[in-house]
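Novice: Next come a sequence and a model predicted from it.
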Amino acid sequence: MNLIDLLGLLVYFAILILIGYRSARKVSNSADFAVAGNKIIWPVLFATLAASFLGGGASMGRAGKTFAEGYAFMFAASAFPIATVLTGLYIAPRLKRYTDAHTVGDIMAHHFGVSARLFTGIFSLVFCVGILGAQALAVGTVFHTILGIEVATGILIGMAVVLLYSTVGGMWAVIQTDVVQFLMLAVFLPLTMLIGIHELGGPAALVERLPEAHLSLMGDYSIGMFVSIFVAFLLGETLVPPYTQRALSAPDSRHARIGYSVAGGFGFLFYFVSATIGLIALVLYPNISPDQAMPALIRDILPVGITGLVLASLLAVVMSTADSYLNSAAVIFVSDIYKPFIEPGVGERKRLWIERIVNLLIGIGAVIFALYATSIVDALLLSYALWAPTILLPFVFAVLFDLRCSRSAIAAMLAGALVTIFWKWGPFDLQAATGLTALIAGVITNVAVFTLVYRCFRVLPRASASPNAQ
């Protein structure tokens, strides 16, 4: 890499660390660390949410999958921005009814009791660490492809910076760095796509040099495979803890609705950009590893002075997701596990320090996970199986319909988790026998058990019930 590009990358890291240092002075209590004092207006909410979900999977992972499988993967994975728009319209505004809520567990406890909070906290924590590990692997892949250093070394360098600013600055630092990172990805990744298309001689030249299947709606997918991927992205990351925290950080339901919906709309554009970059890389570098498609394009076709900035924007999209999941995991541990079940009387100052310590420890755990993961998207899909079949649907049902039945939520979470685990790692190949993936089987079980148990043990909503979270 040219010295000018390297200096640009170093300046970017310095800016992130400076933001973390300045943000630390704004963090005086747990609410500041967890939801930035509920002061995030919709333009900022849009930027931070978009930067958070457009991470290593949405950029490098999607480019890599499109490199290997064509636009069909982009069409299937577009389920996630669809889910985000729907969430913004119908669910995010309702989350502001829960005064002082910081986590999904706070809301689950309000509807389903303290036991549901504990199980929600455990499943959410494992999920966040898995997604965080996928982002750490993406950071290492960028450093390896661009600078030629070992993936493990790149993981350690990139995650060290994320750990530094997110630990000291909490959500204030995460949101401010996300805005910087969003602005970079919104400019430089489309610029990379345009330069790549120009390098090939225009859009027509790109289309002519691609396999026909890479341009079709279904590609080489069977209908079952396409539907499985669509459902995985429709449910796998919807309302996950960091994104729910973003809605809770808004000052009111209007800001939550607009910020969430606009972020979902932006996702369609970004997915097209990252997928097209993958196809450009396929034409130029047909023999590279799919996960290296985007970094290789950045390394080889961009002019001096731009490469460092685009590399920084690529790291930005990955690090913005990593810091979100890191902060969320720390808040989940303290709010849903430590405070209610270990030290209910913990003081505000001690709670803040515990969140910072846990933030650091979870980051280290995610680095270890990343060192053993094999693929960015595979790591994401594995983590998705820990969310949709356990927490998502009871959470949505509770928020939309004000349901209250502890037994139904706990039974649904445990049954969904057990079926997913057995389906994926059991002694029989149930996916081949039934055509259902582990995630879909777990979701079906989750809904069926929740419905059955709820009908047997439901508690009718009280007319005077307060929407305040416990």
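Specialist: Cool, the structure landed.
Novice: make it CA atoms for all contacts and neighbour counts henceforth
Specialist: OK.
Novice: Quick check, residue 424 in contact with residue 442.
Specialist: No. Between residue 424 and residue 442 there is no contact under C-alpha atoms under 8 Å: 10.0 Å.
Novice: who's more crowded, these two?
Specialist: Counted by other C-alpha atoms under 10 Å, residue 424 and residue 442 do not tie: residue 442 has more neighbours, with 30 against 19.
Novice: What separation do you get for that one and residue 129?
Specialist: Per C-alpha to C-alpha, to the nearest Å, residue 442 is found 20 Å from residue 129.
Novice: Could you do residue 355 as well?
Specialist: Where residue 129 is concerned, residue 355 sits at a distance of 15 Å (C-alpha to C-alpha).
Novice: and if you look at residue 345?
Specialist: 27 Å.
Novice: Which one's more surrounded, these two?
Specialist: Legend: neighbour count by other C-alpha under 10 Å for residue 345 and residue 129, higher for residue 129 (25 against 9).
Novice: So for the protein, which residue is the most central one in space?
Specialist: When C-alpha atoms, centre = their mean is applied to the chain, the residue found nearest the centroid is residue 53 (4.6 Å).
Novice: Nearest residue to that residue in space, ignoring adjacent ones along the chain?
Specialist: Nearest residue to residue 53, sequence neighbours excluded (C-alpha to C-alpha, 6 or more residues apart in numbering): residue 321, at 6.1 Å.
Novice: one more structure, for comparison:
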Amino acid sequence: MYAIAGGSLPLFLIVFSDIATIMGAGNFIGHATHGFTRGISHIPFIIGEQGSKIIFALLFAGLAGRFTYNTLSDMMYDLLHRDKFSKAIVGILTLGIMMAWLGGQAKGLGYIFEQFTGINALPIILLFNAMFIIYTFMGGIVSVVWTDFIQGLIVVIFGAIFYFFALAPVHWSLSELGTKLVATAGPELWNLSKVPVNTILVNFITGCFGVLAAQCYWQRCFGAKDSKTARNAMLISGIFVIIAVSLTAFVGMTARVLNPTLDPAMAMPWLMMHYVPKVVVAFVFTLILAAAMSSADSYLNSAAVIVVNDVISPFVKEVSDAKLVSWTKIATVVLGVLASLLSIYAESIIGMFSKAYTMAGGGVVPVLIVGLLWKATSKEFTMGEKNSKITPWGARAGLIAGSIVSLTYSILWGVAVSAILTIVVSLLTKENVTVEQAKSV
């Protein structure tokens, strides 16, 4: 129950929980900042990152909704490789995304408070991280999704009001925004043709594959009452957020048109302070605070579940459910403290996101896809049955090499290396185990 609510969550809870989780302070501040600095060239990253929810819905959510695993690593272990070391590796890689997103919430709120009050961001970051820890410690996923429901409603309503006022200086016209951005900052900020195709592709794949490895979305699907609910919830929330986050980047570009010398990290809060009516700012501040809290509790809960379920439990025998919950609460506190340090020392919000996406997406997703496509028999995947030709060593090779190559060179190379090594090493270490025998592994 603490992790997936017994696989009983209805459509409306998952939809609004997804929206509230995605539209956190990190997204509001981070994507506006990159819209300010990169202009239209940041849109491919957004399409990859947020559009991946739609890809997830169409390709993976229905599958995940059939099962009641606690984590993505759980599913890969049971269905694909049956190797506890690979399970721990997947856990560590997917943990990076949750920690980056968690750090981004506090960092985003720190920027907002600094703009509104003039107070240094550091104590604000520490304060909100403490709040995140306490908030998440008090309950599991059931607590999270019900608070997310209310906060998701706030995001939808106040978000629409904010974008209306924030884009008013360019009369809600992308054509006018582009013309003014070119005149203010140069043609390169409104011309994708000058951005190398490789850069666009890397941005798209990084965002897309990174999100496909995000525990919080798999966790929502495992918690859904059925496969259809999981798929439809991810599809609805995916369509909403790709529009909302794109608008956030356009808000950053609008801020550059209005104040080209502004600190990019302050693009969103500055525009709020100077071009949005004060009464609306109060509502929008409520929106961002609610979004940050709902996102943070989801990420912190998911991160703690990953540590206990994927990294610790495989190496400890016969642990009671009560003990696991106790460990998860301890992990919540420890990870919250680590996220505080990450949010303080990271150079930028989207920079944190990008590195985490690159590492996890380049290692985990290729192994997942190869495992699901390279089946041992034509039977459907069933909990308790390994039905993939991937071997433990094949999984380890693909996971480790993919993440390292992605960080060192490019996620495009990492994905290719991961997929190839997974297949080659699995063929070289082929197991003579039938599907029926695998049930007892």
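Specialist: It's in. This is a predicted model, so every value here is computed, not measured.
Novice: quick revisit: what is the aligned counterpart of the residue nearest to the centre of the first structure in the second structure?
Specialist: In the second structure, the residue equivalent to residue 53 of the first structure is residue 22, according to TM-score structural alignment.
Novice: Determine the longest helix present in the first structure.
Specialist: In the first structure, taking DSSP state H as the definition, the longest helix is helix 151-200.
Novice: Mind reading off the mean deviation between it and the second structure?
Specialist: Comparison of helix 151-200 of the first structure with the second structure after fitting gives an average deviation of 1.9 Å (mean C-alpha distance after the TM-score superposition for the first structure).
Novice: what sits against residue 402 of the first structure?
Specialist: Counting by C-alpha atoms under 8 Å, 6 or more residues apart in numbering, residue 402 of the first structure touches 111, 461.
Novice: re the thing from before, for residue 49 of the second structure, see how far away the match of residue 53 of the first structure is.
Specialist: Distance of residue 22 of the second structure to residue 49 of the second structure, computed by C-alpha to C-alpha: 11 Å.
Novice: for residue 244 of the second structure, same thing?
Specialist: In terms of C-alpha to C-alpha, residue 244 of the second structure sits 12 Å off from residue 49 of the second structure.
Novice: Residue 217 of the second structure now?
Specialist: As for residue 217 of the second structure, its distance to residue 49 of the second structure is 13 Å (criterion: C-alpha to C-alpha).
Novice: swap in residue 76 of the second structure?
Specialist: Taking C-alpha to C-alpha, one finds residue 76 of the second structure at 22 Å from residue 49 of the second structure.
Novice: Next: residue 95 of the second structure.
Specialist: From residue 95 of the second structure to residue 49 of the second structure the distance is 17 Å (C-alpha to C-alpha).
Novice: what does residue 241 of the second structure give?
Specialist: Distance, residue 241 of the second structure to residue 49 of the second structure, using C-alpha to C-alpha: 10 Å.
Novice: Likewise for residue 9 of the second structure?
Specialist: Residue 9 of the second structure sits 25 Å away from residue 49 of the second structure, going by C-alpha to C-alpha.
Novice: what about those two, which has more around it?
Specialist: In this view residue 9 of the second structure and residue 49 are compared by other C-alpha under 10 Å, and residue 49 has more residues nearby, 26 against 22.
Novice: Not including adjacent chain positions, what is the nearest residue to the more buried one?
Specialist: The nearest residue in space to residue 49 of the second structure (C-alpha to C-alpha, 6+ apart) is residue 207, at 3.7 Å.
Novice: give me the element the counterpart of that neighbour in the first structure is part of.
Specialist: Using TM-score structural alignment, the partner of residue 207 of the second structure in the first structure is residue 233. Under the criterion DSSP states H and E, the helix or strand holding residue 233 of the first structure is helix 223-235.
Novice: got a list of contacts for that helix?
Specialist: For helix 223-235 of the first structure, using C-alpha under 8 Å, 6+ apart, the contacting residues are 73, 76-80, 82-83, 218, 381, 384, 388, 392, 435-437, 439-440.
Novice: Now it on the second structure. Mean distance?
Specialist: Compared with the second structure after the fit, helix 223-235 of the first structure shows a mean deviation of 1.4 Å (mean C-alpha distance after the TM-score superposition for the first structure).
Novice: gap between that helix and the chain center?
Specialist: Going by C-alpha atoms, centre = their mean, to the nearest Å, the spacing between the C-alpha centre of helix 223-235 of the first structure and its chain's C-alpha centre is 17 Å.
Novice: Count the residues that sit near the counterpart of residue 267 of the second structure in the first structure.
Specialist: By TM-score structural alignment, residue 267 of the second structure lines up with residue 293 in the first structure. Residues contacting residue 293 of the first structure under the criterion other C-alpha under 10 Å number 30.
Novice: And residue 312 of the first structure, what's its match in the second structure?
Specialist: Residue 312 of the first structure maps onto residue 286 in the second structure, with residues paired by TM-score structural alignment.
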